[in-house]
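S.K.: What follows is a protein structure lacking sequence information:
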């Protein structure tokens, strides 16, 4: 039994080309996430797929019951893997994630997914605050262009800003190749 869990955060159809809230480099990020997922399956790590739904008819994406809210086939859960529904950016908030990890003796979590500036950030910080040793595989995460106070911020800068803020304080932030060769 391993003390490590992979948390796959919100790799859902709406984030891909043709979806309602597309992210920059989502195909590349999901390919790397699939590689990390295959490694977790091979090594026997616990796997938790986080599935975000926004329960509102006015939600811009991830509306319950839509194709866009479904987990993307690249990282589809297999039998025996946890699928945890959430309604907030933090995967621990009002979900069974913490209880599930605790019941299995998990002390380390690896995080991949989307969006870097929202759910990946919130989940990483919460995991660290809860005492987990956290690794984020940065090129298995994706961001979206954003704007603040009239300043447009390209997705690459959004992603780099959030990863740099997490690295060293809340998590060890590594690339996919480094993770796979050291894990």
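M.R.: Sure thing, it's come through. Treat the numbers as computed from the prediction; the structure is a model and nothing was measured.
S.K.: from here on, contacts and neighbour counts on C-alpha atoms
M.R.: OK.
S.K.: Quick one: residues contacting residue 20.
M.R.: Residue 20 makes contacts with 14, 60-61, 68, as judged by C-alpha atoms under 8 Å, 6 or more residues apart in numbering.
S.K.: can you list the residues that contact the longest strand that the chain contains?
M.R.: Secondary structure assigned by DSSP state E gives strand 133-142 as the longest strand of the chain. The contact list for strand 133-142, computed with C-alpha under 8 Å, 6+ apart, reads 23-26, 28-33, 107-116, 120, 124, 127-128, 159, 163, 170-176, 179.
S.K.: Same question for residue 113, what's its three-state structure.
M.R.: strand (DSSP: H, G, I helix; E, B strand; the rest coil).
S.K.: okay, now the one to match up with it:
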């Protein structure tokens, strides 16, 4: 079996918990409709059973937000709203997802999980050559992860039904856009033991 990791991308309370701020927007309803949390947990269970490492990636900033790009249309308002502050409930991984000691943990300050993080060092130390991934949102972190991983010569598999965007059309457009850089699978049928 090729040394592999399943990266669970940005599945943190602020973005996917029913009590988080994102639940009030269009993605909240779509997360339920698509069973994104349930499919993610199923994929985690199946990956662990196959001996695949699990990694959790979150977006987070220090209390003073010194890493936060104030000019960013995506993150610029984080300090004002108090979002993505490390050490708070909002940046914790959703409690329905099984985290364990020894799982890869990555905190990022931009969209890509590779940009200025410890991800490459952790993947290198574990000898990882294949990346399974999913998360929210499809048009942001999932696309960034797939493209960056592809350009770093990893084999990439996206678990499509464990991803979600702000609309189903945006999700489908994103999957179509990245399909040439990866393989697209489902949580119940992806072969983690390959």
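M.R.: All right, it came through fine. In this text the structure is predicted, and so the values were computed from the model without any measurement.
S.K.: related to what we said a few turns ago, among the contacts of strand 133-142 of structure 1, name the buried ones.
M.R.: Buried subset of the contacts of strand 133-142 of structure 1 (neighbour count, 16 or more other C-alpha atoms under 10 Å): 23-26, 29-30, 32-33, 107-116, 120, 124, 127-128, 159, 163, 170-174, 176, 179.
S.K.: Now, those residues that are in helices?
M.R.: Assigned to helices by DSSP state H, the following of these qualify: 26, 29-30, 32-33, 124, 127-128, 159, 163, 176, 179.
S.K.: And residue 112 of structure 1? What does it align with in structure 2?
M.R.: Following TM-score structural alignment, the counterpart assigned to residue 112 of structure 1 within structure 2 is residue 134.
S.K.: Surely that match and residue 9 touch.
M.R.: Yes. Between residue 134 of structure 2 and residue 9 there is a contact at 5.9 Å, judged by C-alpha atoms under 8 Å.
S.K.: shared neighbours, these two?
M.R.: residue 142.
S.K.: what sits against residue 31 of structure 2?
M.R.: Shown in contact with residue 31 of structure 2 (C-alpha under 8 Å, 6+ apart): 16, 37, 164.
S.K.: Quick check: the gap between it and residue 94 of structure 2.
M.R.: 13 Å (C-alpha to C-alpha, to the nearest Å).
S.K.: Between the two, which contacts overlap?
M.R.: Common contacts of residue 31 of structure 2 and residue 94 (C-alpha under 8 Å, 6+ apart): residue 16.
S.K.: picking up where we left off before, where's the match of residue 112 of structure 1 relative to residue 124 of structure 2, distance?
M.R.: 20 Å.
S.K.: try residue 1 of structure 2
M.R.: The spacing between residue 1 of structure 2 and residue 124 of structure 2, counted by C-alpha to C-alpha, is 17 Å.
S.K.: what's the closest non-adjacent residue to the residue opposite residue 51 of structure 2 in structure 1 once aligned?
M.R.: For residue 51 of structure 2, the aligned position in structure 1 is occupied by residue 44, per TM-score structural alignment. Of all residues not flanking residue 44 of structure 1 in the chain, residue 2 sits nearest, at 6.7 Å (C-alpha to C-alpha, 6 or more residues apart in numbering).
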